[in-house]
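Peer 1: have a look at this fold, sequence not included:
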C-alpha cells in the first residue's frame, strides 16, 4: 500500500494480479471515465470504489510520465485537508 506518512491513509495500492503489476489510484470522479477511454491500461478499480478509483496496468499503453502524474494526483486527493487539521486543533482546546 502507498500511504501518507502522517495519516497512514492509502493513496495507492500496488499488487500482482493475473501475473501483471497493477496500481489502484484515486482520481476525481469526472476523470475516471476519461482515463478509461484514452488508455487500454486503465480499467475499473479492482476491489475499490469504481467512482473514485482506477486500476492502472503498469505494463500497458500508459506512459511513465502519466503514471507519475496520476500517482501525484492520487496523493493530493487523499492527503489530510486543512479542515481536518482545524478540527483537531479545536478539539484540543
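Peer 2: That came in fine, so what should we check first? None of the values given here were measured: they were computed from a predicted structure. Numbering: from 1, shown residues only.
Peer 1: CA only for contacts and neighbour counts going forward, please
Peer 2: OK.
Peer 1: got the residue ranges for the helices in the protein?
Peer 2: 29-38, 64-78, 82-92 (DSSP state H).
Peer 1: as TSV, those helices with mean neighbour count and distance to residue 58 would be great.
Peer 2: TSV is the format used below for the helices of the chain (neighbours: other C-alpha atoms under 10 Å; distance: least, C-alpha to C-alpha, whole Å):
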stretch	mean neighbour count	distance to residue 58
helix 29-38	15	14
helix 64-78	15	8
helix 82-92	10	32
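Peer 1: dropping in the other structure now:
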C-alpha cells in the first residue's frame, strides 16, 4: 500500500476525518474525535502508526520486522508500521481495522 491507498482506505471508515494538526508531514485520521492512524508523509518508506491491544502489539513486533514500537506515541498501545512489502495489503488493512475498532465509540441504543 502507498500513502494514497492508506488515505483512501482510512476515509472509507464510518465517521473518519483527516487533518494535519502536527504540520504538513503527518496526516491524522480520527473517528469520534480520537486518533486511529497517523500517516507520515516525509519518510523514505511509507509508514504509519496504529493503535493496538498491548499484548497483540508485542506479538506483532516479535513476528514482523516491519512493526516497531509507536514512534512519538505511547509504545504500550501504539505500533509504527513500515510499509516495506514484507506483509500483504490485507494484513496492513487488518491492522488499520483493529486500530479503528479500538477507538470507535460504541453506539448507544
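Peer 2: Everything's here; your move. The shown structure was predicted, so the numbers you read here are calculated from the model rather than taken from an experiment.
Peer 1: nearest to residue 22 of the first structure, of the helices of the first structure?
Peer 2: Residue 22 of the first structure lies closest to helix 64-78 among the helices of the first structure, at 11.0 Å (C-alpha to C-alpha).
Peer 1: which residues in the second structure does stretch 22-42 of the first structure align to?
Peer 2: Here stretch 22-42 of the first structure aligns to the second structure at residues 47-67, judged by TM-score structural alignment.
Peer 1: report the distance from that stretch to the chain centre.
Peer 2: Its chain's C-alpha centre and that of stretch 47-67 of the second structure lie 10 Å apart, by C-alpha atoms, centre = their mean, to the nearest Å.
Peer 1: dump the helices of the first structure to a markdown table, plus distance to residue 51 of the first structure.
Peer 2: Below are the helices of the first structure laid out as a markdown table (distance: least, C-alpha to C-alpha, whole Å):
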| stretch | distance to residue 51 of the first structure |
| --- | --- |
| helix 29-38 | 6 |
| helix 64-78 | 14 |
| helix 82-92 | 23 |
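Peer 1: so which of those gets nearest residue 55 of the first structure?
Peer 2: Among these, the nearest to residue 55 of the first structure by C-alpha to C-alpha is helix 29-38 (9.3 Å).
Peer 1: ok, and what's touching the closest one?
Peer 2: Helix 29-38 of the first structure is contacted from outside by 42-44, 51-54, using C-alpha atoms under 8 Å, 6 or more residues apart in numbering.
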